[in-house]
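I'll drop the sequence and a predicted model, then ask my questions.
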Amino acid sequence: MDNTPFPTKEYADRLAALRHRMEAAGIGVALLDEIEAMTWLSGYGSSLNRWRCVVVPLDAEPFFLIRALDAAPCRQRTWIKDIPTYRDWEDPMPVLAAALAERGLSRARLGLDFNSYAMSVHRFGQLRAALPGMELVDMGPMVNELRLIKSPAEIGLLRRCSAVADEALRRAAAACVPGGTQRDAARIAVSAYVELGADPSPPGPISAGTGWDFLHGHLSDVPLSAGDVVHIELTPRIAGYSARIMRCVSLGRPAASLAAAADTLVALQDEQIAALRPGAVAADVDAILRDGVIRTGLRPAYDNITGYTLGLYAPQTPRTSDFTRILHPGAGWKVEAGMVFHIYASAGGASISETVLVREDGPERLTRFPRGLIINDIGD
């Protein structure tokens, strides 16, 4: 194994933690086929062009089933030595069944996440048909739960990525000038990612800032003019670990209402971030921002969450955000040290967000860009 961000011990600790959960759940073999779970445990993950999985027995060595074409890059990145393969035109389920039988695992109780985006109804039927002697049980998001608490090494990657986000934001915001375009900001952000040591990846949502539901709007090639507001959310990744930051850029002096909205959001979010302490109830943390925005009249209702967990995002995943834990009015879970969140808010045409680590002694903002509306002086 080479070219991996973590030492072997990191993966050994993850394997031990998973097996502890498996034993408690009465699972003899775990099957992981979501790319985040596979990568977190093994160091490698690939797209769903052809199905693949990591199989973890409770008392034997794991193996990685993958198409033959991807076996070489898999070996370069994973500590797993046992890598059975299949040809592109073959059904992988009989190959999986044979691999389990050869290793004496074909009568074990097999756990998988029934909500896995990689396990369609059709594929599950194929799996069941290929493994008639195995009991298939739902182990739920077991790996996602384990991924919630970040190790020191993971936090180190997120710190580095947050610094990239800060600098990329500075450069992208500076490109928001009359005659320029949102595409210019996107190009500069992506270039900054690569130059600063992050993975080549999409920049994140860049759009016009109006109202509150503009966060996932479309990139525009229309030339910018005085008075425009550009929403920038940057999502750089290092070894797949993503930090996130949002700001709005005003071309020239902002409208008084926009400036006031931005100031209100900053104040409310400062209070919300300060409340992210171990033991805090998630719904209470959420209410600080949510209720405050409604109380000040910036929005009549708040129909989206105010934060979610951050961590590993494989480039081929269909999920652009990790909602294993989200901040909303019904969230009864408690904040724990080692969690990392994307805390975000939008209202009145303004938006702001941060990457926040929860430490034993309270929150730490990993993104450090100055808070508030960015105002580009255009001589008005």
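Perfect, I can see it now. Residues are numbered from 1 along each chain as shown.

going forward, measure contacts between C-alpha atoms and count neighbours the same way
Will do.

all helices of this structure, in order?
Secondary structure of the chain, counting by DSSP state H: helices at 8-25, 35-42, 71-77, 92-102, 121-130, 142-147, 152-174, 182-195, 256-274, 282-295.

Save those helices as CSV, and put in distance to Ile352 and mean neighbour count too.
What follows is these, written out as CSV (distance: least, CA to CA, whole Å; neighbours: other CA atoms under 10 Å):
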stretch, distance to Ile352, mean neighbour count
helix 8-25, 34, 15
helix 35-42, 27, 24
helix 71-77, 36, 16
helix 92-102, 45, 18
helix 121-130, 39, 13
helix 142-147, 26, 17
helix 152-174, 12, 21
helix 182-195, 17, 21
helix 256-274, 7, 18
helix 282-295, 12, 20
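
adding another structure so you can compare the two:
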Amino acid sequence: MTQPLVFPPPFPVEEFCSRLAALRILMFERQVDVLIVDQFEHMQYFGGHRSTAATYQALLIPLHGEPVAVMRALDAPVFCQMSWLTDCVAFGDNENPIQVVAETILVRGHGASAIGVERDSHFLTVNRALELQNLLPDARMVDFSGIMWDMRQVKSPLELACLAHAAEICDRATAAGFDAARAGVNEREVFAAMTAEAWRNGADNSVLGVLVSGSGSAALHSALGHRTLANGDVLHVEMSPEFRAYTSRMMRPKSIGAPTDEQMQTAETMIRIQDEQFRAMRPGAEAKEVDRIVREGILAAGLRDSYTNITGYTLGLVAVPRVSDFTRVFLADSDWQLQQNQVFHMYTWAGSLAFSESVVVTPEGGKRLTKMERKLFY
């Protein structure tokens, strides 16, 4: 019988305080007096609470003093239960949340301050930004785009523990799905087996992965259908569970029935090339050179005629509406260097076969957090 997973401890207050202190250094450098945080990843990263997407909500972080959450009254009890913060302004569904945010800023003495805003936020629409400016005519708005995405790149030990836990959920759920996958079984039965296993092991999210078979397996992304598996199919599985909002990911293929010799050779070549890429993922490595190993390797092996997609992207804390974090991606012209304890979803595919891992950057090279055997299953 499979041993139950041991859950890592929750984030202590000290870790949130450390994050906040690092953020305030960046605020000071940019002469920001108060920061409006309204992207859900950042609200959870600094405040420990994930709001619902029903209406606009925000976390106001002053350069000095305790942050204050401005949120829907319906969410306030959960905030009090989950967040390390204690200051909360709750508004009713009949109130205008942008007006409540502006009034909170005014009441706390920041009406004429430099106010940082996330101009790249999914929630601060053009209309909301203009309304906020009109309600705070004496304030100076400062663009804070991209800064919090960058500061979340290097993971703490406890963040790595959460990602490792999510990675083991990938391993276990994929194995459960492959156990259920055989000719005559509907795709949904396979997905149900994967989902149940993921939830048993601590997954927090409901959209847990991608599953396609037959001709659809060559596209990677697809809607779950009602197809019945048949001999000769390739089943593509990509697990993307979240644990405490941290996601790890993994892709594996399974042949329904015996695979062809060509499929086995293709899988072995892809794995060999990607393993070489992982070995190059050391601190200081150039992202474009890490990318080149897979991009040029797959093309040189004749497995694809062109390679236009990325070969990896950031992993970490995610929240709606974003399901993937492309703050750092691996492309042929990627002009950045890897840092120790960054974590990435590294993937490649050719034809109907795809392999991917959750990989952390270490001085010895990329270390796989996902541990499932790398092969074409059948």
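Nice, thanks for sending it over. None of these values were measured; they are calculated from a predicted model.

The helices of the first structure: which one's closest to Ala350 of the first structure?
Each of these was scored for nearness to Ala350 of the first structure using CA to CA, and the closest is helix 256-274 (5.4 Å).

average distance between the closest one and the second structure?
Compared with the second structure after fitting, helix 256-274 of the first structure has a mean deviation of 1.2 Å; criterion: mean CA distance after the TM-score superposition for the first structure.

circling back to that earlier point, turn the helices of the first structure into JSON lines, including distance to Asp113 of the first structure.
Output for the helices of the first structure, formatted as JSON lines (distance: least, CA to CA, whole Å):
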{"stretch": "helix 8-25", "distance to Asp113 of the first structure": "12"}
{"stretch": "helix 35-42", "distance to Asp113 of the first structure": "10"}
{"stretch": "helix 71-77", "distance to Asp113 of the first structure": "23"}
{"stretch": "helix 92-102", "distance to Asp113 of the first structure": "17"}
{"stretch": "helix 121-130", "distance to Asp113 of the first structure": "11"}
{"stretch": "helix 142-147", "distance to Asp113 of the first structure": "8"}
{"stretch": "helix 152-174", "distance to Asp113 of the first structure": "24"}
{"stretch": "helix 182-195", "distance to Asp113 of the first structure": "33"}
{"stretch": "helix 256-274", "distance to Asp113 of the first structure": "32"}
{"stretch": "helix 282-295", "distance to Asp113 of the first structure": "25"}
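
wait, which of the ones you listed is closest to Ser242 of the first structure?
helix 152-174 (6.5 Å).

what angle do that closest one and helix 182-195 make?
Counting by axes from the mean of the first three to the mean of the last three CA atoms, to 10 degrees, helix 152-174 of the first structure lies at 140 degrees to helix 182-195.

still on that earlier bit, Arg244 of the first structure: which of the helices of the first structure is closest?
For Arg244 of the first structure, the closest of the helices of the first structure is helix 152-174, at 6.7 Å, according to CA to CA.

The closest one corresponds to what range in the second structure?
With the alignment judged by TM-score structural alignment, the segment of the second structure matched to helix 152-174 of the first structure spans residues 157-179.

after superposition, how close is the matching stretch to the first structure?
With mean CA distance after the TM-score superposition for the first structure, stretch 157-179 of the second structure averages 0.9 Å from its match.

cool, and stretch 16-24 of the second structure?
Averaged over the aligned pairs, stretch 16-24 of the second structure sits 0.4 Å from the first structure after superposition, using mean CA distance after the TM-score superposition for the first structure.

Residue range in the first structure corresponding to that stretch, please.
The counterpart of stretch 16-24 of the second structure in the first structure, using TM-score structural alignment, spans residues 11-19.

Please list the outside residues in contact with that stretch.
Applying CA atoms under 8 Å, 6 or more residues apart in numbering, the contact partners of stretch 11-19 of the first structure are 40-43, 58, 142-143, 146.

Can you tell me which of those is nearest Arg109 of the first structure?
Of all those, the one sitting nearest Arg109 of the first structure is Leu58; the distance, using CA to CA, is 10.2 Å.

In the first structure, what residue corresponds to Asp333 of the second structure?
Aligned counterpart of Asp333 of the second structure in the first structure: Gly330 (TM-score structural alignment).

wait, what's in contact with the closest residue to its match other than its chain neighbours?
Nearest in space to Gly330 of the first structure, with sequence neighbours left out and distances taken as CA to CA, 6 or more residues apart in numbering, is Ala283 at 6.0 Å. Neighbour list for Ala283 of the first structure: 327-333 [criterion: CA under 8 Å, 6+ apart].

Translate Ala283 of the first structure into the numbering of the second structure.
Aligned counterpart of Ala283 of the first structure in the second structure: Lys288 (TM-score structural alignment).

any idea how far Arg152 of the second structure is from its match?
For Lys288 of the second structure, the distance to Arg152 of the second structure equals 21 Å [CA to CA, to the nearest Å].

And Ala258 of the second structure, by the same measure?
From Ala258 of the second structure over to Arg152 of the second structure the distance is 44 Å, taken as CA to CA.
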